[in-house]
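>>> Structure of the sequence below:
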Amino acid sequence: MEIIMAFVIGLLFTAAVYLMLSRSLLRIIIGTGLLSHGAHLLILTMGGLDGKAPPVLTDGVTDFADPLPQALILTAIVISFGVTAFFLVLAYRSYQELDTDDISAMKGGSEDDE
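This is a model prediction of the structure:
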């Protein structure tokens, strides 16, 4: 299962980097979302996917899963949701003001500067 997750994580990171290197602001925002999802899966995979023991410690239990990766992922999901919402509002406002979502047009460069 870890091999499949490694390929999925690599695919998410690859797609995220490709999208973040584009000129469109919306594609950059989608790329950051994919990057955060890849990071969440990476933390979950490094925490272990065996699922044999619950992450609850009760009396008499000697084998238990580490709940720290799950807590970190829940916290990271909330933070990435807030950051994505902020980026979307910022992109919408910049599109209202500048009538474009092209990064090179936003910074004042001409379209022929490639």
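>>> alpha carbons only for contacts and neighbour counts from here, please
Will do.
>>> Can you tell me how far Gly108 is from Leu98?
Distance, Gly108 to Leu98, using C-alpha to C-alpha, to the nearest Å: 11 Å.
>>> Sorry, slip of the keys, the one I care about is Leu34.
Relative to Leu98, Leu34 is positioned 26 Å away (C-alpha to C-alpha).
>>> Show me which of the two is the more surrounded one.
Neighbour totals were compared for Leu34 and Leu98, and Leu34 leads with 22 against 12 (other C-alpha atoms under 10 Å).
>>> Confirm that that one sits in a helix.
Yes. Counting by DSSP: H, G, I helix; E, B strand; the rest coil, Leu34 is found in a helix.
>>> I'd like the distance between it and Met20.
Using C-alpha to C-alpha, Leu34 is found at 10 Å from Met20.
>>> do Leu41 as well
For Leu41, the distance to Met20 - C-alpha to C-alpha - is 19 Å.
>>> top helix in the protein by residue count?
helix 68-98 (DSSP state H).
>>> Spatially central residue in the chain, please.
Ser36 (1.3 Å; C-alpha atoms, centre = their mean).
>>> Who's the closest spatial neighbour of that one, skipping the chain neighbours?
Ranked by C-alpha to C-alpha, 6 or more residues apart in numbering and with sequence neighbours excluded, the top spatial neighbour of Ser36 is Ser80, at 6.7 Å.
>>> here's the other one to compare against:
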Amino acid sequence: MSASGILIVIMAVLFACGVYAMLERSLTRVLIGFLLLGNAVNLLLLIVMGVPGQAPFHGASGKTSDPLPQALTLTAIVITFAVSAFLLALIYRSWQLGQADTVEDDEADVEVRERGEDIEEAFDDEVELEEADDEDTTDFVGDATAPLTVLHHRDIAGIDDDAPTDRGEEP
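Model prediction:
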């Protein structure tokens, strides 16, 4: 396996572990997952960069390396650092207030979940009724349709052609 193949496998493992860790309720695991995702993105940009060790300008061999992934990698490092600092502050504050770093459901979350379950049950009942009454007809069978009319912009705006204008002109 080549060096790029090994980097791709490592990157995929970091992405998978990062996403798995971010799906937990613990803020510490969310932070670890975010750091893993940040490192996976840096590896992705390293792989996309091209031939490693090449300068971003023409060398003696005439080959070039793309400077954009290098700039994006530096930007990704800064963004990962900033969001990690924010998450650390959030974890610290959560620990100060509740002696835990887990995110618990509050009353509004429970209410929204129950409302969603009620809506889902009503939707399922409606779908069952529609499937029971399903026929090969459409809703428009036997209905007369009116022709479309084109309105002038003055009709839409409600401008009366017989009314005097603001400039004192007669219609």
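>>> TM-score them against each other, please.
Superposed pair, TM-score by TM-score structural alignment, normalised by the length of structure 1: 0.81. Supporting alignment: 105 aligned residues with a C-alpha RMSD of 1.9 Å.
>>> Surely the residue nearest to Ser36 of structure 1 and Leu34 touch.
No. Using C-alpha atoms under 8 Å, Ser80 of structure 1 makes no contact with Leu34, being 10.3 Å away.
>>> helices or strands up against the longest helix of structure 1?
Applying 3 or more C-alpha pairs under 8 Å, 6 or more residues apart in numbering; DSSP states H and E, one finds that helix 68-98 of structure 1 contacts helix 25-47.
>>> Let me know the secondary structure of the residue in structure 1 sticking out farthest from the centre.
Seen from the C-alpha centroid of structure 1, the residue lying at the greatest distance (C-alpha atoms, centre = their mean) is Gly60, 38.4 Å away. Secondary structure state of Gly60 of structure 1, per three-state DSSP, is coil.
>>> What's the separation between it and Ala85 of structure 1?
Counting by C-alpha to C-alpha - Gly60 of structure 1 and Ala85 of structure 1 are separated by 45 Å.
>>> do the same with Glu2 of structure 1
Glu2 of structure 1 is 31 Å from Ala85 of structure 1, where distance means C-alpha to C-alpha.
>>> for Val61 of structure 1, same thing?
According to C-alpha to C-alpha, Val61 of structure 1 stands 42 Å off from Ala85 of structure 1.
>>> between the two, who's got more neighbours?
Using other C-alpha under 10 Å as the criterion, Val61 of structure 1 and Ala85 rank with Ala85 on top: 13 against 10.
>>> tell me the contacts of the more buried one?
By C-alpha atoms under 8 Å, 6 or more residues apart in numbering, the contact list for Ala85 of structure 1 is empty.
>>> can you tell me which residue in structure 2 aligns to it?
Aligning on TM-score structural alignment places Ala85 of structure 1 opposite Ala85 in structure 2.
>>> same thing with Ile30 of structure 1?
When structure 2 is aligned by TM-score structural alignment, the residue opposite Ile30 of structure 1 is Ile32.
>>> That match contacts Gly18, correct?
Yes. Judged on C-alpha under 8 Å, Ile32 of structure 2 makes contact with Gly18 at a distance of 7.2 Å.
>>> When those two are compared, which one has more neighbours?
Applying other C-alpha under 10 Å to Ile32 of structure 2 and Gly18 shows that Gly18 carries more neighbours, namely 23 against 17.
>>> Nearest residue to Tyr95 of structure 1 in space, ignoring adjacent ones along the chain?
Closest to Tyr95 of structure 1 by C-alpha to C-alpha, 6+ apart is Asp101, at 5.9 Å.
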